[in-house]
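Chemist: Pasting the sequence and the predicted model now:
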Amino acid sequence: MSDTPKTTFNRVLLKISGEALMGDQGFGLHPPTVERIAREVKSVHDMGVEICMVIGGGNIFRGLQGSAQGMERTTADYMGMLATVMNALAMQSALEGIGVFCRVISAIRMDEVAEPYIRRRAVRHLEKKRVCIFAAGTGNPYFTTDTAATLRASEMACEAIFKGTKVDGIYDKDPVQHADAKRYDRVSYDDVLAKRLKVMDASAIALARDNNLPIIVFSLDEPGGFRSILDGSGTYTTVHA
């Protein structure tokens, strides 16, 4: 395999959870894990692919959990949005440390630390081969980062959403707890909704379906997993029409 294999994708969005940045810790950021994921992103960026990213905030604060503990839901969701900005800044630092130019773009204005979201400006960053990390969700409570990822991928004209998880695709049940779990190679949006497969929340799946935006679910824990899909050798599940 050459150093720069051909890929059928020109522009993609990578969605990862905040928990993916924890490593073996139970909370917060694990710098070696952040750096490892940054290297995965760089390996795809080096192929010439334009990359957007959306990172959750569950490793720092999750709005739904805060709401369940008696906090007012809107306040809890805004706190979760701010957590995603912290994760985005950590990823920006890691990427720039290995020579990848990137921009953190926030749906909530905080000009001292991130750019405000302006679609045309973000597209221009991608055209200049900068990684765009979209933070603060959609800027609205009651919407998850899954929905934000699907929205931004649609606005940026991405060709697919890559959802990095702890397993190598979508299963009919939890493969960690069930040895007989069946992995799907391909599954439709409607089946994901009907079978309540835990890929993304229903709003995100519906938005992806309406925009015919495929979702590729793969293992972010597998070294080289992101790149291997784009060069045609990886294991994953595709959610499609």
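Modeler: That came through, no problem.

Chemist: can we go C-alpha only for contacts and neighbour counts from here?
Modeler: Noted.

Chemist: Would you mark the buried spots in whichever helix in the chain runs longest?
Modeler: Scanning the chain for the helix with the most residues, using DSSP state H, yields helix 73-97. Of the residues in helix 73-97, those buried by neighbour count under the rule 16 or more other CA atoms under 10 Å are 73, 76-95.

Chemist: can you list contacts of stretch 67-76?
Modeler: With CA atoms under 8 Å, 6 or more residues apart in numbering as the test, stretch 67-76 has contacts from 62-64, 66, 141-142.

Chemist: Pasting the second one now:
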Amino acid sequence: MAAADPKYRRVLLKLSGEALAGNQGYGIDPEVIAGIAAEIKEVIDLGIQVALVIGGGNIFRGVAAASKGMDRASADYMGMLATVMNSLALQDAMERAGVVTRVLSAIEMREVAEPYIRRRAMRHLEKGRVVIFGAGTGNPYFTTDTAASLRAMEINAEIILKATKVDGIYSADPNQDKDAVKFSTLTYLDVLKKGLQVMDATATSLCMDNDLPIMVFNLTVRGNIKRAIMGENIGTIVKGG
């Protein structure tokens, strides 16, 4: 029997910085990052075009620092630099796994990453390279969720795959509320009205305005990135009504 065809051909994978820290809670766990690289290689071998946006919360959280009195813009710039560190770490893991990878940074730092140029990013994807977008949008006051939404639309991705530690979106925190109900699908308006912590409101609104679906799934289950791309029902999909 022939293998099923992938449902998506060009995707943007959004990883939290915390995902790279593994159980240590801070910094970068080499085993975790090698595991993510191996999973992405499986997907690339299917001919899927993959771009990534990574948060920086395992190193520095701008919002948290600002809440303690630091200037918000300065704190956000530091957070953007943390995402570049994560991007370089993942690039190293990907290339050790045999996947050609490019980091494109919204803040120019030519010695370590290419400057973000939309057409260059598209060309890398067409050549089968993984593209990692670093430094968020390059602007303070915007989250990496918003960066993921923006970059996904710029490269004409078919879906945002938001990798988390839970297997979808629930009515409440399933770790704290045993009656929490998992949603299989939601509309963008559901997410905004219910204040569900999927992506921030700016990112969700951007996706809604451009009809870009979001799939929330559990990254900690081996093989889930591939399952998501094949179209298996492993998480929650947010889309238009």
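Modeler: Received the coordinates, thanks. The structure presented is a predicted model; accordingly, all values stated were derived computationally and were not measured.

Chemist: Quick check: the longest helix of the first structure compared with the second structure, mean distance?
Modeler: Superposing on the second structure places helix 73-97 of the first structure at an average distance of 0.2 Å from its equivalents, by mean CA distance after the TM-score superposition for the first structure.

Chemist: The helix or strand following that helix vs the second structure, average offset?
Modeler: Next along the chain after helix 73-97 of the first structure, taking DSSP states H and E as the criterion, comes strand 102-106. When the second structure is overlaid, strand 102-106 of the first structure sits 0.3 Å from its aligned residues on average, using mean CA distance after the TM-score superposition for the first structure.

Chemist: Would you indicate which residues of strand 102-106 of the first structure are buried?
Modeler: 102-106.

Chemist: Just give me the neighbour total for the nearest residue to residue 77 of the first structure once chain neighbours are set aside.
Modeler: Among residues not flanking residue 77 of the first structure along the chain, residue 63 sits closest, at 4.3 Å (CA to CA, 6 or more residues apart in numbering). For residue 63 of the first structure, the count of nearby residues is 25 (other CA atoms under 10 Å).

Chemist: Report the separation between residue 63 of the first structure and residue 16 of the first structure.
Modeler: With distances taken as CA to CA, to the nearest Å, residue 63 of the first structure is found 17 Å from residue 16 of the first structure.

Chemist: and what of residue 236 of the first structure?
Modeler: With CA to CA as the criterion, residue 236 of the first structure and residue 16 of the first structure are 15 Å apart.

Chemist: same thing with residue 189 of the first structure?
Modeler: From residue 189 of the first structure across to residue 16 of the first structure, the span is 20 Å (CA to CA).

Chemist: picking up where we left off before, the more surrounded of residue 236 and residue 16 of the first structure?
Modeler: residue 236 (25 against 22).

Chemist: which one in the second structure is aligned with the more buried one?
Modeler: Here residue 236 of the first structure is matched to residue 235 in the second structure, going by TM-score structural alignment.

Chemist: average gap between the helix or strand that contains residue 152 of the first structure and the second structure?
Modeler: Element membership for residue 152 of the first structure (DSSP H and E) is helix 145-155. Overlaying the second structure shows helix 145-155 of the first structure at a mean distance of 0.2 Å from the equivalent residues (mean CA distance after the TM-score superposition for the first structure).

Chemist: Just the buried residues of that helix, please?
Modeler: Buried, per 16+ other CA under 10 Å, within helix 145-155 of the first structure: 145-154.

Chemist: Repeat that for stretch 206-222 of the second structure.
Modeler: 206-208, 211-220.
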